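Participant: Need coordinates for the following:
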Amino acid sequence: MRRVWALVLAGGAGSRFGTGTDVGATRTDAVAARTKVMVPVAGRTMLDWSVSAAAAACDGVTLVLPAGLLEQAVPSAETALAQSPVLGEELRAGQTTSVVPADTTLADVALRAEVVLARADAVVAGGATRSASVRAGLGTVPDDVDVVVCHDAARPGASAALFDAVIAAVRSGADAAVPVLPVYDTLKRVPAWRDSGGTVTATVDRTGLFAVQTPQAFRREALVAAHAGAPEATDDAALIEAAGGTVLAVPGEAEAHKVTTQADLVIVEALLAGRARAVATHQTSPTDGGSG
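Facilitator: Just a heads-up that it's a prediction; the model follows:
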């Protein structure tokens, strides 16, 4: 039976995320010390949320990390595990909230350990661009996989059901499938935009326009062929389109909002709060794991 494999992309520098204080002083030190996807949101790191959803829907997961972070992750994990065997047990079980205190040195070590011990089947260093990182991840995908799903770790709210939806669309015969949301804001064209603003030259008709999210699913052969020659694009579906492939759109999720700035973090935390409570309730249920 053919399998499905996910590439969770966490290679971005997060330069627009910054270290500002506009979402509360308690976050400042933690943000400065870690890559964006290592920042906690609704009790778990963005990375943990994203890998968990991918693992629930796919047969395997490759985590694509910045090369520098990957070099630090393994020794940091070894240090953390040497300090606390319980930490390793909880990280492997995905129960990281109880061992990751806020704004401490141990939190940084523990979160780096989580990178290695997350529910990922492979960890690889990404490239200088998003497309290069996808190609690095493709090199880890086993031969018996026929559907590959690419997901940005900075969209921690994407559910396993959203993964299922794009996978099903590809299984139905499409070369690729992407989740989308309608564009509700009025769109203006400002060709000469500067930090101080710019002149509006037109109002764009938003009829038929949709904002694209991840996860995005692909026929493996189509994705590999689209990356031949090392092209660059803001998402992989654009490469499939350029190659003449069929890309289906499925309904997206508000929770799959991308964390680009610290303001986005506040939005996603609010969206994920209910899901985090449900997970915590399940983990603490006295009947969970019982014999019935």
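
Participant: Going by C-alpha atoms from here, please, whenever you check contacts or count neighbours.
Facilitator: OK.

Participant: does Glu232 really touch Ser131, like I thought?
Facilitator: Yes - with contact defined as Cα atoms under 8 Å, Glu232 reaches Ser131; the gap is 5.6 Å.

Participant: and these two? which has more neighbours close in?
Facilitator: For Glu232 and Ser131, the more surrounded residue by other Cα atoms under 10 Å is Ser131, and the numbers stand at 20 against 14.

Participant: shouldn't that one be in contact with Asp236?
Facilitator: Yes - with contact defined as Cα under 8 Å, Ser131 reaches Asp236; the gap is 7.4 Å.

Participant: For the residue nearest to Ala160 when sequence neighbours are not counted, give me its contacts.
Facilitator: With Cα to Cα, 6 or more residues apart in numbering as the criterion, Ala160 has its nearest non-adjacent residue at 4.7 Å, and that residue is Ala53. By Cα atoms under 8 Å, 6 or more residues apart in numbering, the residues touching Ala53 are Ala158, Ser159, Ala160, Phe163.

Participant: Arg119 too?
Facilitator: Val51, Ser52, Ala55, Val61, Arg92, Gly94.

Participant: here's the other one to compare against:
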Amino acid sequence: MDVVTPTTGRAGSADPSGPAWAIVLAAGGGTRFGGPKQFADLGGRPLVAHPVRAAGLACDGVVVVLPQHLLERWTPPAGVLAVPGGAMRADSVRAGLAAVPADAEVIVVTDAAHPLATPALYRAVVAAVRAGADGAVPGLPLTEVVKEVVPQVGAGGRTDLVAGASLPRETHRLVQTPHAFRASALRAVHADATEAVEDSAMVADAGGRIVVLDGEPANIHVTTPEELDLARLLLKHVQDEGEPDEHSAARLSAV
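Facilitator: All right, here's what the predicted structure looks like:
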């Protein structure tokens, strides 16, 4: 993957490469969270509403993928399509792809677990694909040492063996969403795959060029109730400034 400097675009600007659509994945059961976190409150809105809104400010259309039995629980904004997901993440991506119009040239894949990604980040990954990449993902440099921990069971019970080698910080990134792809590349790998893994890896394995842009420190991954509390603190920090949404989003990316 190439590491590049992000660029920004403007939603609705004329672009010969065609429309950009976003798929917001929110069909998970929230096992680690303890329930369907996509409807947890964040700043007076359901968690899923935040990426839907940010994607809508940067893309021409949005598809949100929800659990079949929860489709009626939240009414998406006008113009946003809601479709039922599947048992696995890849099934939900494919459900979203089926709802994205055939003329879309760029497809963004994101999730409810990254509610604080700003519209500027969505625009950046879309712009990178429009500039020629097959895919674009945001990532942060490693600031902590990452070690492999191997569980060991002995006579005295479980102990953990820490391997000596660490991941090199220079060549590894903590990858966030949203991800953007050339639509034909993403559709092709999902059509051919029998077992899907992470989308950017699939496109890269098929010969596509994936670029890594600068991520946003405040774009945290909400997996646990404690991380949701942190997201609430980050969001409150910018809301307390009393600024318009777009300015607040810019401040959030700098937190």
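
Participant: Need the TM-score between these chains.
Facilitator: TM-score of the superposed chains, computed with TM-score structural alignment, normalised by the length of the second structure, equals 0.82; 224 aligned residues with a Cα RMSD of 2.0 Å.

Participant: From the contacts of Ala53 of the first structure, pick the one nearest Ser172 of the first structure.
Facilitator: Ser172 of the first structure lies nearest to Phe163 out of those, by Cα to Cα, at 14.4 Å.

Participant: how about the strands in the stretch 51-200 of the second structure?
Facilitator: 61-66, 81-84, 106-111, 135-141, 147-154, 157-166, 173-175, 179-182 (DSSP state E, counting those that start in this stretch).

Participant: Where in the first structure does the third one fall?
Facilitator: Right, the one you point to is strand 106-111 of the second structure. Mapped onto the first structure using TM-score structural alignment, strand 106-111 of the second structure covers residues 147-152.

Participant: what's the average distance of the matching stretch to the second structure?
Facilitator: Relative to the matching residues in the second structure, stretch 147-152 of the first structure has an average distance of 0.4 Å after the fit, by mean Cα distance after the TM-score superposition for the first structure.

Participant: what's next to that stretch, contact-wise?
Facilitator: Residues contacting stretch 147-152 of the first structure (Cα under 8 Å, 6+ apart): 3-10, 50, 134, 163, 167, 170, 214-220, 223.

Participant: where do the helices sit along the stretch 51-200 of the first structure?
Facilitator: 67-83, 85-92, 105-117, 130-138, 160-171 (DSSP state H, counting those that start in this stretch).

Participant: could you dump these to TSV with distance to Arg275 of the first structure?
Facilitator: Listed next are the helices of the stretch 51-200 of the first structure as TSV, based on distance: least, Cα to Cα, whole Å:
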stretch	distance to Arg275 of the first structure
helix 67-83	28
helix 85-92	19
helix 105-117	20
helix 130-138	29
helix 160-171	12
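
Participant: Looking at the ones you listed, spot the one closest to Thr281 of the first structure.
Facilitator: Thr281 of the first structure sits nearest to helix 85-92 of all the helices of the stretch 51-200 of the first structure, at 16.5 Å, using Cα to Cα.

Participant: Tell me what angle the closest one forms with helix 67-83.
Facilitator: Interaxial angle, helix 85-92 of the first structure versus helix 67-83 (axes from the mean of the first three to the mean of the last three Cα atoms, to 10 degrees): 130 degrees.

Participant: Could you pull out the buried residues of helix 85-92 of the first structure?
Facilitator: Within helix 85-92 of the first structure, the residues scored as buried using 16 or more other Cα atoms under 10 Å are Leu87, Gly88, Glu90, Leu91.

Participant: Neighbours of the counterpart of Asp175 of the first structure in the second structure, how many?
Facilitator: Using TM-score structural alignment to pair residues, one finds that Asp175 of the first structure aligns to Asp134 in the second structure. Other residues lying near Asp134 of the second structure total 24 when counted by other Cα under 10 Å.
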